[in-house]
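**Student:** Got a predicted model here, sequence first, then my questions.
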Amino acid sequence: MSLAAAATAQAQASTSNFVAEHLKSPDDLSKIVALRKKLLKEQATLDAKLKSGAKEQLEATREGLLKLQATKKDMAGIREAFAEIEALADGADSRGAKTKGAEAFAIITEVSQIHRNFVQTATMLQKLSALPGQVDELSVWLEHDQEDAMGPATYLLPLHFHLSKLEAFRNETVQTARRSAAADVQNQIADYFAPLDNLVKAFEEHLFALGRNIMDLAREGRTNVVVKVLKIVDKESKEDEKAAAIRLAKKANLEGASRFRSVVANARVIKLYRPKVLGGMERAAKELFEEAWNRFAAENPMGLLNNLDWIYKDLELVKEEIAPLFPEDYNIFRWYVKAYHKILGTMLKDRILATDPEASSLLTLYQFTKEYESTMKQELGVDVDWLKPSLLGGKEQEIIDDYLSLIIKKIDEWSANLMSDEVRAFVARENPPDEDTEGLYGMQGAVILFQMVNQQMDLAADSGQGSILTRAIDHACKAMANCQATWMRVLESEFKKQYEAKNPDEIVGGLVEYVIALANDQLKSADHAEALQNRMEPLVSQKYKVQIREAIDNAINGFLDVSKRCTQVLVELVFADLRPAVKELFQFPAWYAEGTTTLITETIRDYSQDYASHLNPNLFEVLQDDMIERFLLAYIGSLRKCSRLRMPGAADRMRQDTEDVMTLFTGYGREEEMKEKLEVLNQIIGLLTASSTMAFLSYWSFAKAHGPQLAFVEHIWRQRDDLERSDVAAIMESCKRKVAAEGLTEIPETGATIVHRAMQAYSASASTGGAIGAASSLFANVVTKVGGSMMDTATAAGGSGGWRGLLGGGGSSGSGASRIPPSA
């Protein structure tokens, strides 16, 4: 689009906006006349201003053109004058011969050059003769300043001023000699200037020493000395730049380069004072760090980290006192920060990190780097880019990972060693388990395990990272799970040995005591795990609380599973002794006459008394539930297996058995709960005593509680010697029709009942040929499933601590140091 078109479009847009602004309603049309007059007036004003401006611009342009013409005339005149001078200098006439004036000009030029040479020679001789005295005097000045390294440096600037002149004289003299003088003359000149060279060298050493001590000078209040040093460095840096620029210009044959004094430029030695002074300052900083290392880290490298506060004080001094003395282009505060940062980082990486420090040292190192960066940024206002790369070269996360790996390694090592010792003691059973003041058996495993775990978790918490603590807890819980799995295997192995032993001499005694101790120990571990959870959760955010809770809940669940299995084994050990008696249940004549169940209940009572004395009360309640479950499985299973029931003797004996069992289990409390569990025996007695006309009513109350169980009920009625088979068939037909009509399922909605589980055991015994072994296996599976849901139920009911309520409340006791002989 052209400029005219653009201007037209803009004008149209402006006009539209104007009309839209002033003509907003029909009433505004009456204002058009007034608006037109206003616009004409504004147009006249603008036209007048434009005419006046155009006139002024025209006058300025005319004046500029006149000045350009005058300048052009002046340039032409100058050019003509130079041409005349050049013609006079050449002195040639029309025939090409030199004029007298030209010859005279050449003679004058030669005489002037000779005069200048004489003056320069005289001046050089004068300077050469005065040089030794000047060197001696300047040496005295230098010695005076060197006597007090932290003094006012009175002669520093005068020394530099005079030495600079002497150096320039030396450089020109040496350069001139190199062009025209013989080698022996050059050697003589070099020898003559040797004292000056030594003095210059000593001066530079003194200057660089002051540069190295800039921090100390500022600390002593000698900021004026710092300024003198910087003035000298700045002066020499500019001279270096000037000489280097002349050399580069001459080398590149740039226009005008030949006009510079090549002698001075070529003779000067580039001194590079600025990088040398900065290098000395860096070496001084390294010496500071080296001194700190020798003082604080000679025996313990980590001691250095506790004695580095001087870094912040030094940098504060630089920021407040030294930085204002330096030219801005030095950025001296940034320079010091980066120098200290680099030196410290190298020292930490090469002297601490490279030595494979322990976990606590790694954490201390990591925390120091974080505090260091925070202090630098917040207190000193350091730019984050000045601290790159980080002190540890970006290995901070790697350090944390190594730290976590060391924690994990310790957990694995200690838990493996602990389990090795504990399992060895459990299997050998050379000494009785520990017993606390309350008489409860116990082991040292729980205390030692959680001492170790808490120690390592504290180290993980010290990292200040929720992810590290969570990962450490998760691994600790996995280690606990491994311990639990080991105990399960050992427990099953030792129980199997005892259960299958043909001769008592083949087994090691004391298994009961050690199983009790293990059960108590595992419950105690659940307490410790819950305490760990309560202590660690507040240290992390909600994100990690969920993970920690889940991991520890699983660990608690595992401890409860082991405790539960221990109670099962204790129950099975009882019934292992009762195998002969269980076989006689419902058998003639033993069960009818000799009171087989009385023998069973008395044996259970003896075992229970021992268990109650040494088993945690919460676990004893669980054991009682397991014991009654196991008894009912055996009792009902024997009933299902019997071949004949002699009535009414069988009913009378079963009533007496029920009373004996009720007396046994209600003796340990929870009377109503025990009666509810044993109610199934009364229902079975009802089936056993019902007449043919009343049998259906007894069955239906039984079926509603335990499911149809038609095979079991039919077996009981068929084995009764007081019922005819035809009556039994008729009753069963009625029962089957009722069950079908009501839609009763084999397992009630409330879950599998004891009768159902007993029938499962009976079915298993029919296939394996061992009723007692099948009942034992079924019992273990059943109570494991029931116990496995304990943690889930407790968590849903009241958090991870809710499992205590399911066990009856209260915690486990610690194990003491006293010993008792194992019971029989």
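**Tutor:** Ah, there it is. Remember, it's a predicted structure, so these values are computed and weren't measured experimentally. Numbers count the residues shown, from 1 in each chain.
**Student:** Only C-alpha atoms from now on, for both contacts and neighbour counts.
**Tutor:** Noted.
**Student:** quick one, longest helix in the chain?
**Tutor:** Using DSSP state H to define each element, the chain has its longest helix at helix 32-90.
**Student:** Run through the neighbouring helices and strands of that one.
**Tutor:** Applying 3 or more CA pairs under 8 Å, 6 or more residues apart in numbering; DSSP states H and E, one finds that helix 32-90 contacts helix 100-147.
**Student:** just the angle between the helix it packs on and helix 32-90, please?
**Tutor:** Helix 100-147 runs at 110 degrees relative to helix 32-90, counting by axes from the mean of the first three to the mean of the last three CA atoms, to 10 degrees.
**Student:** Helix 100-147 packs against which elements?
**Tutor:** Partner elements for helix 100-147 (3+ CA pairs under 8 Å, 6+ apart): helix 32-90, helix 156-180, helix 183-212.
**Student:** out of those helices, which comes closest to residue 139?
**Tutor:** Smallest distance to residue 139 across these (CA to CA): 6.6 Å, for helix 183-212.
**Student:** now for the closest one, which elements pack on it?
**Tutor:** Against helix 183-212 (3+ CA pairs under 8 Å, 6+ apart) you get helix 100-147, helix 156-180, helix 223-251, helix 273-296.
**Student:** Doesn't residue 271 belong to a strand?
**Tutor:** No: assignment of residue 271 by DSSP: H, G, I helix; E, B strand; the rest coil gives coil, placing it outside any strand.
**Student:** Buried ones in stretch 653-661, by neighbour count?
**Tutor:** Residues of stretch 653-661 classed as buried: 653-654, 657-658, 660-661 (neighbour count, 16 or more other CA atoms under 10 Å).
**Student:** And those, which is closest to residue 501?
**Tutor:** Distances from residue 501 to the buried residues of stretch 653-661, taken by CA to CA, are shortest for residue 661, at 29.1 Å.
**Student:** is it true that that closest one touches residue 600?
**Tutor:** No: the pair residue 661 / residue 600 is not scored as a contact, 9.2 Å apart, by CA atoms under 8 Å.
**Student:** Do a quick rundown of the helices in the stretch 551-700 of the chain.
**Tutor:** In the stretch 551-700 of the chain, the segments counted as helices under DSSP state H, counting those that start in this stretch are 579-583, 590-593, 596-614, 617-641, 649-666, 671-689, 695-706.
**Student:** Please compare the first structure with the one that follows:
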Amino acid sequence: MGEPAESAISSLADLLRYPDDLAKISSIKERLVRDKAAIDLQLKSGVQTQLDITKNGLKNLLDAKALVGALSSELVNLHIFCAQAEKMVPGFSQINRVSKVRRNFMAVEDVMRNLQELPAKLNQMEALIDADGKDIFGPMTNFLTIHYELSRLRDFRDQAMFQAARSSEDAKRTLQKYFTRLDNVIQEFDDIVFDIAQNLLEVLREGNSSLIVRWAKVIDLEERLDTKVKILKSASESHMELARHLSMSSQPTGMTRALRNYDDRLTECIKLGAKDVFRNCVSTFPDDPSTLLDNLYWVTRDILFAKTDLTKCVPANWKITNRFVAAYHQELYVLFKSLVSKDTEAGLLLKVVRWSQKYNDTLVKELEIPQEQLTPPLLDGQEEEILGDYMRLICRKVDEWMTNLQKTEYNEFIERVQAPDVDPESKYGLANTPIVFQMLNQQINVGIDSDEIRVVAGVIHECKRQLLVRQQKWINVVRDEIQKSNSAMDEVPGGLLEYCIAVANDQVRGADYTENIITRQINVNVDVLVHSDDDRNTQTRMVQELEDAMDGFIATAKSCMLEMVGMVMFDLQPSFANLFKNSWYTSPVTTTAPDGTITSTPASLVIQEVVRTFEEYNSELTEHFNPDLFQIYIDDLLEATLVSYLSAISKNKGASLSARSLDQIKSDVAIMYPFFTTFTDSEHVESQFNGIEIFMGLASSDKIGAIEGFRALKENFPDAPLKFVEDVLRAREDLDSKSVKEYMEAVRSECASLIMNPTTDRRTYMSRLYI
């Protein structure tokens, strides 16, 4: 839909804003028709006026053409009449020759007299020049006098050289020698003229506006005389037929004058002056481009000075402001070309783009310089590409710094020469994590400084990528070190548990740091860069990326805890290998009180050893582990313990279940249960220990009990495998293989729906029994 149509719809929406407005459609239509008729009348009147002006213009052009043709015809007729008059006057040819001889004689006398007076006049000019002292910042009171006298001498020289054009070479060389000194004095004066032209603004700033006005009169006069010569030559060339009829014996006044091109040389001097000013500025800051940019404020200042002050001293048709704009802009273009390269640092690139934008806005909006005069664009219209380079430079720096930091912290973890850092709350941590986020915040701030939300988004994306890479690397390093420790404990450095705690704690710190970036940077600092729906979507996407990084930190912390739990369970493999075997059984400890009361305390050497190991680890964990992570660790340890306990019935060779086994299991539970309820919610522990309770039921029940046991198992643990029931039944000493088969057929038959349509919406530790 075009812009006019959109405008019409918008206007119609304003007129019909409310339902009641529909009743006014007739009156609105009449008003619009009247408005349209009035506009059509205005347009018709305007078009007619322009048509009349155009017709009058064409008529005037035709009249002028006819007038020029008539004038040319009259001149030709005049020449014919003159030629006919020669025949009418007796002896006209002799009279004409005598007249020519007299004119030539008088011309020769003028040349001789001027040549004789030339040395004295040159002495006078040199004295006046010396009196002014060639100081362009001084008053130079003789400036116009010198120019006037030199102009007369130059005209005499040009006339003499023109008349000598048909003379011998010796005569020309002799005449040129006479004028050598004049040429030198002219050159000396021209040097002053163009020295002023090259330093116009400086001369004006010194308060010497009088000299600028007199200088401008000189340039203007010379340019008008040059224009006159050009017009005469152009007329002579374009009216060759008329010139032939006129049979001119001498050139018209001014035709002998050599072009001096002061105006063109003025433009070149302004360019040279700009080049000198820029060269001096660059040489002042040869190795500091950032400071150089800070000290280019004089560019717009000079252009403003030329526009407001210099224009008052020179003719308006010079368009002096445009000349300064062109000269300064070209020098800026060259300078910026040299500043922007592949090796330019990010901060300088941003500064260049910002300076360019501010310069353009100042000239166009404040100084009202037309945009088309600022060509070529300072950065060739590559601001977007440069901002992209700026973003990539930041990302490259982030990558370099993160890579170097990661090498250091991974080596510290692997070598474990010294203990991890400890915060004021005695929690372990890594020294480089605060440095990582300090660096990321700095680079995000650098991106924000660009005032471009796309740049910030690119930096945030790179930060997220680096954090995810770092998280995955920590997962791999922790896993590898624990595997090395499990395979060859004596060959690895100590302190592995402490460093694992530090890594896990740091993931929580990393999530907090990331949340601070979202809160303080993205939702506050970046919010000022949001100017459209696309910008708002970009901001939302940045928040989502950082939230993904936060999720990654939590996942990494959980992975570290699982690896730590795995390390603990690896140490306990020998203990769990004795479960449900003869070495597992331990008689209860019986004690007699003074009053004769006999009490029996559950005893289980295997589980006691397991719990003692847990307590040894916990002595380190409770003091130095993040409390929230410790709670998750306990939950993971509980599940891992139950998995190792229940899976032992199928994994341990020679494992069996008897009536005596139930008492031993109860003794094990009596030791394990209190340990876990000390650190976590008792209801949660009880729900997890339901697996052992169901296990005990399967270890002693009849066929109906086995069916109910499987149902209870699936109800509490939907992902529990049927194989677990079969392994428990096979381990029972009171069942032979035939009975086991019957039990399993009954379970399959009665619980077919549970087996065929398992519920997988909730994962429990039962799914890990056979991993």
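**Tutor:** Sure thing, it's come through. Please read all numbers here as calculations on a predicted model, not as lab measurements.
**Student:** Superposing both, give me the TM-score.
**Tutor:** TM-score for the superposed chains, counting by TM-score structural alignment, normalised by the length of the second structure: 0.79, backed by 669 aligned residues with a CA RMSD of 3.3 Å.
**Student:** quick one: terminal-to-terminal distance for stretch 422-439 of the second structure?
**Tutor:** 21 Å (CA to CA, to the nearest Å).
**Student:** just to revisit the earlier point, how about JSON lines for the helices and strands packed on helix 183-212 of the first structure, with mean neighbour count added?
**Tutor:** Below are those laid out as JSON lines (neighbours: other CA atoms under 10 Å):
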{"stretch": "helix 100-147", "mean neighbour count": "14"}
{"stretch": "helix 156-180", "mean neighbour count": "16"}
{"stretch": "helix 223-251", "mean neighbour count": "17"}
{"stretch": "helix 273-296", "mean neighbour count": "17"}
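**Student:** Which one, of those, ends up nearest to residue 386 of the first structure?
**Tutor:** Per CA to CA, nearest to residue 386 of the first structure of these: helix 273-296, 16.1 Å.
**Student:** can you give me how far that closest one is from the chain middle?
**Tutor:** Mean C-alpha position of helix 273-296 of the first structure versus that of the full chain (CA atoms, centre = their mean, to the nearest Å) differs by 34 Å.
**Student:** who's in contact with the aligned residue in the first structure for residue 696 of the second structure?
**Tutor:** In the first structure, residue 696 of the second structure lines up with residue 685, judged by TM-score structural alignment. Applying CA atoms under 8 Å, 6 or more residues apart in numbering, we find residue 685 of the first structure in contact with 651, 654-655.
**Student:** Need the residue closest to the centroid of the second structure.
**Tutor:** Nearest to the geometric centre of the second structure sits residue 387, at 3.4 Å (CA atoms, centre = their mean).
**Student:** is it true that it lies in a helix?
**Tutor:** Yes: checked against three-state DSSP, residue 387 of the second structure lies within a helix.
**Student:** show me what contacts it?
**Tutor:** 349-350, 353, 450, 455.
**Student:** which among the buried residues of stretch 653-661 of the first structure gets closest to residue 431 of the first structure?
**Tutor:** Closest to residue 431 of the first structure, out of all of those and judged by CA to CA, is residue 661, at 35.4 Å.
**Student:** Counterpart of that closest one over in the second structure?
**Tutor:** So residue 661 of the first structure corresponds to residue 672, using TM-score structural alignment.
**Student:** Looks like that match contacts residue 604 (just checking).
**Tutor:** No: in this structure residue 672 of the second structure lies outside contact range of residue 604 using CA under 8 Å: 10.2 Å.
**Student:** which one in the second structure is aligned with residue 34 of the first structure?
**Tutor:** For residue 34 of the first structure, there is no aligned position in the second structure, judged by TM-score structural alignment.
**Student:** what lines up against residue 634 of the first structure once you look at the second structure?
**Tutor:** Mapped onto the second structure by TM-score structural alignment, residue 634 of the first structure lines up with residue 644.
**Student:** so the one helix or strand residue 362 of the first structure maps to matches what in the second structure?
**Tutor:** Here residue 362 of the first structure sits within helix 359-378, counting by DSSP states H and E. Following TM-score structural alignment, the aligned partner range for helix 359-378 of the first structure in the second structure is 346-365.
**Student:** how far does that stretch sit from the chain's center?
**Tutor:** 13 Å.
**Student:** ditto for stretch 331-344 of the first structure
**Tutor:** Worked out by CA atoms, centre = their mean, stretch 331-344 of the first structure lies 28 Å from the chain centre.
**Student:** How about stretch 621-628 of the second structure?
**Tutor:** For stretch 621-628 of the second structure, the distance to the chain centre is 43 Å (CA atoms, centre = their mean).
**Student:** whereabouts in the first structure does that stretch align?
**Tutor:** Under TM-score structural alignment, the match for stretch 621-628 of the second structure is residues 611-618.
**Student:** Just the endpoints, please. Distance across the matching stretch?
**Tutor:** 12 Å.
**Student:** what's near enough to touch residue 482 of the first structure?
**Tutor:** Contacts of residue 482 of the first structure (CA under 8 Å, 6+ apart): none.
**Student:** Map it across to the second structure for me.
**Tutor:** Per TM-score structural alignment, residue 482 of the first structure is aligned with residue 469.
**Student:** Tell me the buried residues in the host helix or strand of its match?
**Tutor:** Assigned by DSSP H and E, residue 469 of the second structure falls within helix 453-487. Going by neighbour count (16+ other CA under 10 Å), the buried part of helix 453-487 of the second structure is 453-468, 470-472, 474-475, 477-479, 481-483, 485-486.
**Student:** Quick check: it compared with the first structure, mean distance?
**Tutor:** When the first structure is overlaid, helix 453-487 of the second structure sits 2.1 Å from its aligned residues on average, using mean CA distance after the TM-score superposition for the first structure.
**Student:** And the next helix or strand past that helix?
**Tutor:** For helix 453-487 of the second structure, the succeeding helix or strand toward the C-terminus, using DSSP H and E, is helix 496-516.
**Student:** ok so, going back, so how far is residue 556 of the second structure from the match of residue 482 of the first structure?
**Tutor:** With CA to CA as the criterion, residue 469 of the second structure and residue 556 of the second structure are 11 Å apart.
**Student:** do the same with residue 747 of the second structure
**Tutor:** 41 Å.
**Student:** now residue 215 of the second structure
**Tutor:** For residue 215 of the second structure relative to residue 556 of the second structure (CA to CA), the value is 79 Å.
**Student:** Residue 321 of the second structure: which of the contacts of residue 387 of the second structure is nearest?
**Tutor:** residue 353 (24.7 Å).
**Student:** who touches the closest one in this structure?
**Tutor:** 379, 383, 386-387.
**Student:** Go again with 6 Å.
**Tutor:** Residue 353 of the second structure makes no contacts at all, as judged by CA atoms under 6 Å, 6 or more residues apart in numbering.
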